[in-house]
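Colleague: I would like to see how this sequence folds:
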Amino acid sequence: MVYLSPDAKPAATGLESTMRFLLSAKSAYVDGQVFSVGADDSTPPADWEKPLDGKVAIVTGAARGIGATIAEVFARDGAHVVAIDVESAAENLAETASKVGGTALWLDVTADDAVDKISEHLRDHHGGKADILVNNAGITRDKLLANMDDARWDAVLAVNLLAPLRLTEGLVGNGSIGEGGRVIGLSSIAGIAGNRGQTNYATTKAGMIGITQALAPGLAAKGITINAVAPGFIETQMTAAIPLATREVGRRLNSLLQGGQPVDVAEAIAYFASPASNAVTGNVIRVCGQAMIGA
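Modeller: A predicted model of the protein is given here:
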């Protein structure tokens, strides 16, 4: 379902961008969701097949999995990708950057100087500016709450919630991301419905939803949009390690009776990142096949 602002024109670019996404195979795992589209006077991209042509996109956690796939989809759509991940993932990160023709930056997103290092990298390689920030980096440190120690709690909070907030505010604050910018966060179905043994993780993913909706009005005044994607069961290395029976239940707890693919998440993020989605902000879209959990 699409809610269109009363001030928006039926031919608005933001509406066209949304309908193109929803009527394409790119939204195959997006089901039962509501999109809010405001009024805008943006110009449609010259080439809808390359909507990110010439844009600079920062993707954290880009060494593997969903992050690497986001980088690939962005490159397909014409973006120059800055792929970021920790030094221990250097080999995989280099492969991602090489594959997409982008640049790699080995960085701990929780470090005090993370914003400065990203800004320096942008100055050295991309003229000092970025158009898109995807806060994808995330970790899990699962334990039942009764057995949760401070180290597990603090580590997940630092990477999944505090770092995205710091990077967003820092890069917008120092002008690295300006008017026309796009910020996209990775939430999770766990942030909507919770998950046993993942109180720390679910807290951060719920927090990502809160950040998105809290920052949207202020960023809109600067001409910047912020949205979030909440994946359901996605077929990744992490979910492949789940016991078979549990994994099969996870796959089938949605209307499509199957798990999603990393590219399903990446396509939703690319939709939010498009210049044509200028009137789309403050949205949290579930990429979950209409999961029963949190319905």
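Colleague: CA atoms for contacts and neighbours, from now on please.
Modeller: Will do.
Colleague: just the helices in the protein please.
Modeller: Counting by DSSP state H, the chain has helices at residues 13-22, 65-76, 90-100, 114-125, 150-157, 163-173, 190-193, 199-220, 237-240, 244-252, 262-273.
Colleague: I'd say Ala83 and Val56 touch.
Modeller: No - between Ala83 and Val56 there is no contact under Cα atoms under 8 Å: 10.7 Å.
Colleague: what residues do the two have in common as contacts?
Modeller: Residues touching both Ala83 and Val56 by Cα atoms under 8 Å, 6 or more residues apart in numbering: none at all.
Colleague: let's see this one next to it:
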Amino acid sequence: MADTYLDLVNTPLPGRIAKALGLPRPSVLRRYSPGETLALDPVLVAGAGAGADALADVLLGWDIEVRRHVLPGEKLSAAVVVLDRAASPADLAAPMLELGQAVRLLVPGGRVIGLLRSSADTTNPAEAAARQGIDGAIRSVAHELRNGATANGIVLRGDATTTDATTLGALRFLLSGRSAYVDGQFIEVTSLPAASAADLAAADTAAGEGVPDQPLTGKTAVVTGAARGIGAKIAEVLARDGARVIVVDVPAAGEQLARVANSVSGTALQLDITAPDAAARILDHAAQRYGGVDIVVHNAGITRDKLLANMDASRWDSVIAVNIASQLRMNEQLLASPVFSGTGRIISLASTSGIAGNRGQSNYAASKAGVIGMVRAQAAAFDGGGRTINAVAPGFIETDMTAKIPPLTRQVARRLSSLQQGGLPVDVAETVAFLASDAAAGINGQVLRVCGQNLVGA
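Modeller: From the prediction side, this is the model:
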């Protein structure tokens, strides 16, 4: 559903009136289009040390103008602050204060990205304090930015470096228009075994400006719940990025599903994902049509909202069956099947309701929190191999479902995020496509929120 207020305040006179009255003034976000240039204006790489120097050299190789210090009055496409050597809270002052100068110079839709090491990887109290301090600082910066700019972080785990292929893949995503509605979030990356298939593939997609617009070429993807809404958009974006797409939904949605399949030049499979043989049928279809499957997107989900005091067993059980029990069963069968690629990707749709809860959604929140728990626990089965499992947790997204929310409530929900607007289905789809790509080979067991930073403190 269109956000009429957003459109209105981005015209001259209503924009001036909104400013004078102190009303929210959400900006039109910079979203991805094939062939986009990552940075039209210079990018600041702040921070001292070998990690910052090496990253600056890589960005120069991407044909990006790089600045190592702020030049007064010069506009910036992005500011990347490298804090991988922070050993105590005192080490944060100089780079963060320079970042403070840089945010004044960001162009609309600019990006702030922090690179840091994980506080979980140290037992030194001062190091842990510094690393966790960076987390809090970057999230706070995200709340301060305007004009559609975002701030996010990349957390280096283990021996990952600022120039590992998987780090650069995450950096490219956060610099691009694909991350328009990802704000105040952190992506943990690990290094990959040298010369492994995953490492080589990630290195190819992290390399300079010659990255293809179709990074999923040659891959086969399955999207459940694909007949409409976010699922249909995920299928569209995966196909745009080169994947062969199998769209799955219940027989009752067969007509809509066929339209989606035709629009992405894919194939349609009508089935109930709660059926015991659902995964077997999907695997058989993929093997017969395409020889295998590389990407599985668990998007199918339902709501049966009711206050817990009024909840009945059928509402509770149906939501759990579709939203989490089906995924657990299907993942077991996927992992056991040779049809599922050795570099396969599983991406599950969670929700911010599963993180913060939501009134009247105890069943839905339980199912989506369950998805998060499943992804984090099952990551161990993927660790060290070429496969990954991750989740995407959307916040307020403009869909047919949110269009049914009462108008005043809907307006409030839109303005609660740092970006002061709801996201679009394409924002979720872009994040799913990134996690499905070889560039995300070192990201495993993560939950990436696509919420415009609409959770307090998150």
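Colleague: coming back round to it: any chance of the helices of the first structure in TSV, with mean neighbour count and distance to Ala291 of the first structure too?
Modeller: Listed next are the helices of the first structure as TSV, based on neighbours: other Cα atoms under 10 Å; distance: least, Cα to Cα, whole Å:
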stretch	mean neighbour count	distance to Ala291 of the first structure
helix 13-22	20	18
helix 65-76	24	19
helix 90-100	18	30
helix 114-125	17	35
helix 150-157	16	24
helix 163-173	19	26
helix 190-193	19	11
helix 199-220	21	16
helix 237-240	12	16
helix 244-252	14	9
helix 262-273	24	14
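Colleague: now the ones you listed as TSV including distance to Ser36 of the first structure?
Modeller: What follows is the helices of the first structure, written out as TSV (distance: least, Cα to Cα, whole Å):
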stretch	distance to Ser36 of the first structure
helix 13-22	9
helix 65-76	23
helix 90-100	31
helix 114-125	31
helix 150-157	29
helix 163-173	22
helix 190-193	19
helix 199-220	12
helix 237-240	31
helix 244-252	28
helix 262-273	12
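Colleague: Leu133 of the first structure is nearest to which of those helices?
Modeller: Judged by Cα to Cα, the one of the helices of the first structure that comes nearest to Leu133 of the first structure is helix 163-173, at 7.6 Å.
Colleague: picking that back up, more crowded one of Ala83 and Val56 of the first structure?
Modeller: Neighbour tally, Ala83 of the first structure and Val56, criterion other Cα atoms under 10 Å: the higher count belongs to Ala83, 28 against 25.
Colleague: contacting residues for the more buried one?
Modeller: 58-63, 71, 93, 96-97, 102-105.
Colleague: 10 Å instead, please
Modeller: Ala83 of the first structure is in contact with 57-63, 67-68, 70-71, 93-94, 96-98, 100, 102-107, counting by Cα atoms under 10 Å, 6 or more residues apart in numbering.
Colleague: now it: closest residue in space, sequence neighbours ignored.
Modeller: Nearest residue to Ala83 of the first structure in three dimensions, chain neighbours excluded: Ala104, at 4.8 Å (Cα to Cα, 6 or more residues apart in numbering).
Colleague: number of residues surrounding the one you found?
Modeller: 23.
Colleague: what span of the first structure is stretch 323-340 of the second structure aligned with?
Modeller: Using TM-score structural alignment, stretch 323-340 of the second structure corresponds to residues 160-177 of the first structure.
Colleague: now do stretch 366-375 of the second structure
Modeller: The aligned range for stretch 366-375 of the second structure is 203-212, by TM-score structural alignment.
Colleague: mean deviation, that stretch versus the second structure?
Modeller: Its matched residues in the second structure lie on average 0.4 Å from stretch 203-212 of the first structure after superposition (mean Cα distance after the TM-score superposition for the first structure).
Colleague: the residue mapped onto Pro243 of the first structure from the second structure: neighbouring residues, count only.
Modeller: Pro243 of the first structure maps onto Pro406 of the second structure when the alignment is built from TM-score structural alignment. Neighbours of Pro406 of the second structure under the rule other Cα under 10 Å: 9.
Colleague: Asn299 of the second structure too?
Modeller: So Asn299 of the second structure, with other Cα under 10 Å, has 24 neighbours.
Colleague: how close does the residue opposite Arg76 of the first structure in the second structure once aligned get to Gln270 of the second structure?
Modeller: The criterion is TM-score structural alignment: under it, Arg76 of the first structure has Arg240 as its aligned partner in the second structure. From Arg240 of the second structure across to Gln270 of the second structure, the span is 23 Å (Cα to Cα, to the nearest Å).
Colleague: would you quantify the distance from Phe396 of the second structure to Gln411 of the second structure?
Modeller: Distance of Phe396 of the second structure to Gln411 of the second structure, computed by Cα to Cα: 11 Å.
Colleague: find residues that contact each of these two.
Modeller: Taking Cα under 10 Å, 6+ apart as the criterion, Phe396 of the second structure and Gln411 both touch Gln421, Gly422.
Colleague: quick one: stretch 138-150 of the first structure aligns where in the second structure?
Modeller: Stretch 138-150 of the first structure maps onto residues 301-313 of the second structure, going by TM-score structural alignment.
Colleague: for Trp48 of the first structure, which of the helices of the first structure is the nearest?
Modeller: Evaluated with Cα to Cα, the helices of the first structure place helix 13-22 nearest to Trp48 of the first structure, the distance being 9.0 Å.
Colleague: can you list the neighbours in contact with the closest one?
Modeller: By Cα under 10 Å, 6+ apart, helix 13-22 of the first structure touches 1-5, 8-10, 26-28, 30-31, 35-45, 48, 51, 267-268, 270-272, 274-280.
Colleague: what about it, how far off from the second structure?
Modeller: So helix 13-22 of the first structure averages 1.0 Å relative to the second structure (mean Cα distance after the TM-score superposition for the first structure).
Colleague: which residues in the second structure does that helix align to?
Modeller: Counting by TM-score structural alignment, helix 13-22 of the first structure corresponds to residues 165-174.
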